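Chemist: fold the following and give me the result.
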Amino acid sequence: MDVYEMPYAPQCPVICMDEKPYQLLEETKTPLPMRPGDTQKTDSEYVRNGTCIIFVFTEPLAGWAACNCPETAPGNDWTKEIRHLLDECYPGHKKIILVMDNLNIHTEASLYKRYKPDEARRLAKRLEIHHMPVHGSRLNIAEIELNTMTRQCLTRRIDTPENLNRELGAWEQERNAEIRTVNWHFKSGDAREKLKSLYPKLS
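Modeler: From the prediction side, this is the model:
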């Protein structure tokens, strides 16, 4: 919570990250198009085309968000997304303060497993990682962004990673054009009072 209360620093922005699995589904029959006063009709049958992971990054104070479904082998996804975030989205920034869920693969150690030491160190030096407490994912602002994207973009069947990224890209472009910032009201004091079960108990 203290991270969210920091003053805005353009060269050292706070970025929140979340991810979700997604089931790729292919239609077996062409859906019937919409008609006046009626919705599109789809058949109940479909073909499963495997699963993928959707990553969402958001800079709450700047009103920016990005989402992507990487087409890489499982285990390399997070490191690839972090490299893209640092080198493509924030190339001139000194450091990124990254807030995300407490998963054991979301660490600097994963960068060293994926890249050569010099490259891993280059990336790690530009990261300041803050993990959410266990069972505290609801405090991650990126979860709000992820839920919004799911409602607005993923309510229909999408069959391939390529088509999924096309849809995600269109949603991202429209969302960023609106520059929707987040006014976060839940402070550190609120967390200590309302989330006592997540704090360690001292004997």
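Chemist: going forward, measure contacts and count neighbours with C-alpha atoms only.
Modeler: Noted.
Chemist: which residues touch the residue positioned nearest the centre of the chain?
Modeler: Centroid-nearest residue in the chain: V56, 2.0 Å away (criterion: C-alpha atoms, centre = their mean). V56 makes contacts with 17-19, 65-68, 142, 145-146, as judged by C-alpha atoms under 8 Å, 6 or more residues apart in numbering.
Chemist: one more to line up against the first:
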Amino acid sequence: MEDVLDLYHEPYDETRPVICFDESSKALRGHERDPLPAEPGAVARVDHRYTRNGKQRLHISTEPLTGWVNVEITEKRRTSEWIDRMVELADVHYPDANRIRVVMDQLNTHKPAAFYQFFPPDQAQTYLDRFEFHYTPKRGGWLNMAEIEIGVLKRQCLDRRTHQNQNEGGNGLQLD
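Modeler: Sure, this is the predicted structure:
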């Protein structure tokens, strides 16, 4: 716990950003019957029954000191998706950073050694040299600010029915 708190206490350094990372699942639930819109003298009416349309996984990265938040949506939550998010941080979002310090939980898919499963040894080591991983203690996920972002998303928009949005070839969620 002290390790994560000490990290949060450090001043901002763009060459050594602190990124919080977490994942969450969202069940996709559609309407069995179309809702009836609000009319003068009547509120909108939504049937409590729904159809199950699978799940999507949200991968949240946030840099608390700048307010930057990135959400990626995937079908599954595996080590390969975690590796993709870390590579995206290194190559797309922070290509000029010397060291990317990532705060995350101790989920079984968050294994730095897995870089060697997906890349040749020299490339895996190059990525690992750019990362510094800080793990929240078990039952201490509240220390991860990405979890706070997930809570905000759930309260502001993910607490209603959603379904998969395939418009424009996208892999996203459509809120009702």
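Chemist: coming back round to it: narrow the contacts of V56 of the first structure to those in strands?
Modeler: Residues from those lying in strands, with DSSP state E as the criterion: 17-19, 65-68.
Chemist: mind checking what T162 of the second structure lines up with in the first structure?
Modeler: Taking TM-score structural alignment, the alignment pairs T162 of the second structure with I158 from the first structure.
Chemist: now do that match against A65 of the first structure, distance only.
Modeler: Taking C-alpha to C-alpha, to the nearest Å as the measure, I158 of the first structure falls 21 Å from A65 of the first structure.
Chemist: neighbour count for those two, which is higher?
Modeler: A count of neighbours by other C-alpha atoms under 10 Å puts A65 above the other of I158 of the first structure and A65, at 23 against 19.
Chemist: what's the neighbour count on P133 of the first structure?
Modeler: Residues lying near P133 of the first structure (other C-alpha under 10 Å) number 15.
Chemist: how much space between it and I96 of the first structure?
Modeler: Distance from P133 of the first structure to I96 of the first structure, by C-alpha to C-alpha: 20 Å.
Chemist: cool, M149 of the first structure as well?
Modeler: With distances defined as C-alpha to C-alpha, the gap from M149 of the first structure to I96 of the first structure amounts to 23 Å.
Chemist: which of these two has more neighbours?
Modeler: In terms of neighbours (other C-alpha under 10 Å), I96 is the more surrounded of M149 of the first structure and I96; the figures are 21 against 18.
Chemist: which bit of the second structure covers stretch 42-52 of the first structure?
Modeler: Stretch 42-52 of the first structure corresponds to residues 46-56 of the second structure when matched by TM-score structural alignment.
Chemist: whoops, stretch 113-129 of the first structure was the one
Modeler: Stretch 113-129 of the first structure corresponds to residues 117-133 of the second structure when matched by TM-score structural alignment.
Chemist: now the matching stretch: buried residues?
Modeler: Neighbour counts using 16 or more other C-alpha atoms under 10 Å place 124-125, 127-128, 131, 133 of stretch 117-133 of the second structure among the buried residues.
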